[in-house]
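J.: Only the shape, not the letters, is given here:
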């Protein structure tokens, strides 16, 4: 199979021939990313899902387009459940994230009665299981993991995932730190600065404005190595890594940093941080730490603290009012201690739910 071809099944009828349990006249199809009414409805469903789960909505149409646009269809597939009037009442999205790991977005209208909403959930899960077998077979796997998430306070989602064969495996703290304008001076320069033990810089840019590929590969290699011993770490190729991050609506090349130490007179990458812009429709924008990793042999040298201070200073210099990040609440590494010491506090809590699907099991 060409790397430019999707590993997913594009026709939902192949995976859901009987539309189990749906009322007469309800249908399942693939959403059209060019249909503005469908995009608006998916955005509404996503925002309602967020408001119910954590009290406020942060996503917009750009976040929906990451999942459904034609640009992402090499690694993603989507399905929607429509009522007899054609209104979308449920939406599922799968992402072939890395070998063995498939992400699953699972959203059902909050306006439906419990029984009908549960039926829609079951349809989405059955479709996702079929997609897991399809993508797992294309990758030559015996078992394909489905990785989905839920807000910690969303009891409805928890019930449905458990009924769908998923198990809660991890808890995550979503943390926020306020940023003040004076913190722009927290480091000498967000593009390049040095401490006693390391130096920090953005990835190099060529005359055409594009980043240096060697630097991008260094970031990828540092993060792959730094996360080897972390929960649910799956090897991701450089092409998968770069393509996925570029799809993020908040992607900015000048939000990628490397930390280096000098060995035998040469700079050696030991840490990396990838940030994104978090836009707000009602106030100042923020920055988000998508990834931060430090090689094991370089830990304890202030590398992580230096990278975090750099993105704080960068956010302040751009007039942003916060930096947010996610931390593994179940990890024994103690990383949360550094975040708390630098001013981060828990904003809300999410969970990871997994189901392992035998690829050859057709029952």
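T.: Happy to help now that I have it. What you see is a predicted model, and the numbers here were worked out from it, not measured in a lab.

J.: all contacts plus neighbour counts: C-alpha atoms, from now on.
T.: Noted.

J.: what ranges do the helices span in the stretch 51-200 of the chain?
T.: Assignment of helices within the stretch 51-200 of the chain using DSSP state H, counting those that start in this stretch yields the ranges 61-68, 114-138, 155-163.

J.: Nearest to residue 214, out of those helices?
T.: helix 61-68 (26.3 Å; CA to CA).

J.: Does anything pack onto that closest one? Which helices or strands?
T.: Using 3 or more CA pairs under 8 Å, 6 or more residues apart in numbering; DSSP states H and E as the contact criterion, the neighbours of helix 61-68 among helices and strands are helix 36-54, strand 76-82.

J.: still on that earlier bit, output the helices of the stretch 51-200 of the chain as TSV; include the columns distance to residue 200 and mean neighbour count.
T.: TSV is the format used below for those (distance: least, CA to CA, whole Å; neighbours: other CA atoms under 10 Å):
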stretch	distance to residue 200	mean neighbour count
helix 61-68	30	19
helix 114-138	39	21
helix 155-163	42	16
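
J.: Please tabulate those helices in JSON lines and include distance to residue 238 as additional columns.
T.: Output for the helices of the stretch 51-200 of the chain, formatted as JSON lines (distance: least, CA to CA, whole Å):
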{"stretch": "helix 61-68", "distance to residue 238": "19"}
{"stretch": "helix 114-138", "distance to residue 238": "19"}
{"stretch": "helix 155-163", "distance to residue 238": "32"}
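
J.: How about residues contacting stretch 341-355?
T.: 54, 145-152, 161, 165-178, 324, 339 (CA atoms under 8 Å, 6 or more residues apart in numbering).

J.: ok, second structure coming up, stack it against the first:
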């Protein structure tokens, strides 16, 4: 086998790798090129130093990468092992991820750090993950909506309520403030300044400030949504409602507004990933707007200790 760093030219081959894994694990291929491109262009990922692919007879049969997670003070890893790869490959890739994480943790002068990665429930890599001391900390659901199908009608907004685009810097700062308050209770949320948040959003695939919306109640920002127009699909990146304004249908109205705009831009499908254990019933909010659960993924975690 040949081992080398991953490259943008691997986009098609890596997509085929993850689709082959999904066909065995869940019976259908979900990953598309936009998903893989999102990984490869992650601003925090140094492809040359912290990614690798294993090739055999010209085909990629294994992939691993490590970078700082965009929303939290931890590492995010990516792992893909072909169903036809030898059993030892998952072990080798996990050892590489852990070695990268140890070096980065030591370089940062920390004694302990955590790494997370996502795998389908009952993933082929589960035995290797367990052998290496990883454990499941959360389960996420992916929901989608077919924009060509029938969708719930837009709710009548209460008097004094308005939905508008966050059209200027001040608006985007207000949007960020609402999002921070709405997400403050999430188990893995770490506060960021607006400047940090804005710099991160500008790097994201499909970034477009004209897809940032604010729902205001009596002139006060109450709920917000950020969508992205990615290749082959629309995506809901962020959605949040301040606690005191929940239960008024603002999130659903924002979603339906986003769906209408994304359909007008030529999209036929919109997706979102949601924490299945979210205590605000986020999955129910998306389902009320016409989305359905397509599948789930487990978030695995391993603590890295520097002795």
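T.: Right, received. Where do you want to start? Keep in mind that what you see is a predicted model, and the values were worked out from it rather than measured.

J.: deepest of the helices and strands packed on helix 61-68 of the first structure, which one?
T.: Greatest average neighbour count among those goes to strand 76-82 (a mean of 24), per mean count of other CA atoms under 10 Å.

J.: what comes up buried for stretch 289-301 of the first structure?
T.: Residues of stretch 289-301 of the first structure classed as buried: 289-290, 292-295, 298 (neighbour count, 16 or more other CA atoms under 10 Å).

J.: typo on my end, it should be stretch 201-219 of the second structure
T.: Within stretch 201-219 of the second structure, the residues that qualify as buried by neighbour count (16+ other CA under 10 Å) are 201, 204-207, 209, 211-217.

J.: and which of the residues you listed is nearest residue 66 of the second structure?
T.: When those are compared for distance to residue 66 of the second structure (CA to CA), residue 204 comes out closest, at 17.3 Å.

J.: quick one, what contacts the closest one?
T.: If you count contacts by CA under 8 Å, 6+ apart, residue 204 of the second structure has them with 38, 42.

J.: And it? What does it align with in the first structure?
T.: Superposed on the first structure with TM-score structural alignment, residue 204 of the second structure falls opposite residue 248.

J.: how much space between its match and residue 63 of the first structure?
T.: Between residue 248 of the first structure and residue 63 of the first structure the distance, using CA to CA, to the nearest Å, works out to 8 Å.

J.: ok, then the element right after whichever strand or helix holds residue 254 of the second structure?
T.: Per DSSP states H and E: residue 254 of the second structure is located in helix 250-264. Moving toward the C-terminus from helix 250-264 of the second structure, the first helix or strand encountered (DSSP H and E) is strand 269-275.

J.: The next helix-or-strand element following that following strand vs the first structure, average distance?
T.: Scanning forward in sequence from strand 269-275 of the second structure by DSSP H and E, the next helix or strand is helix 282-288. Its matched residues in the first structure lie on average 2.7 Å from helix 282-288 of the second structure after superposition (mean CA distance after the TM-score superposition for the first structure).

J.: Which part of the first structure matches helix 282-288 of the second structure?
T.: Under TM-score structural alignment, helix 282-288 of the second structure corresponds to residues 335-341 of the first structure.

J.: Can you tell me what sits against stretch 143-156 of the second structure?
T.: 249, 253, 256-257, 259, 263, 267-274, 286, 288-295.

J.: Trace residue 312 of the first structure over to the second structure, please.
T.: In the second structure, the residue matched to residue 312 of the first structure (TM-score structural alignment) is residue 259.

J.: Please work out how many residues are found near that match.
T.: By other CA atoms under 10 Å, the residues close to residue 259 of the second structure number 25.

J.: Likewise for the one 4 residues further on?
T.: Other residues lying near residue 263 of the second structure total 17 when counted by other CA under 10 Å.
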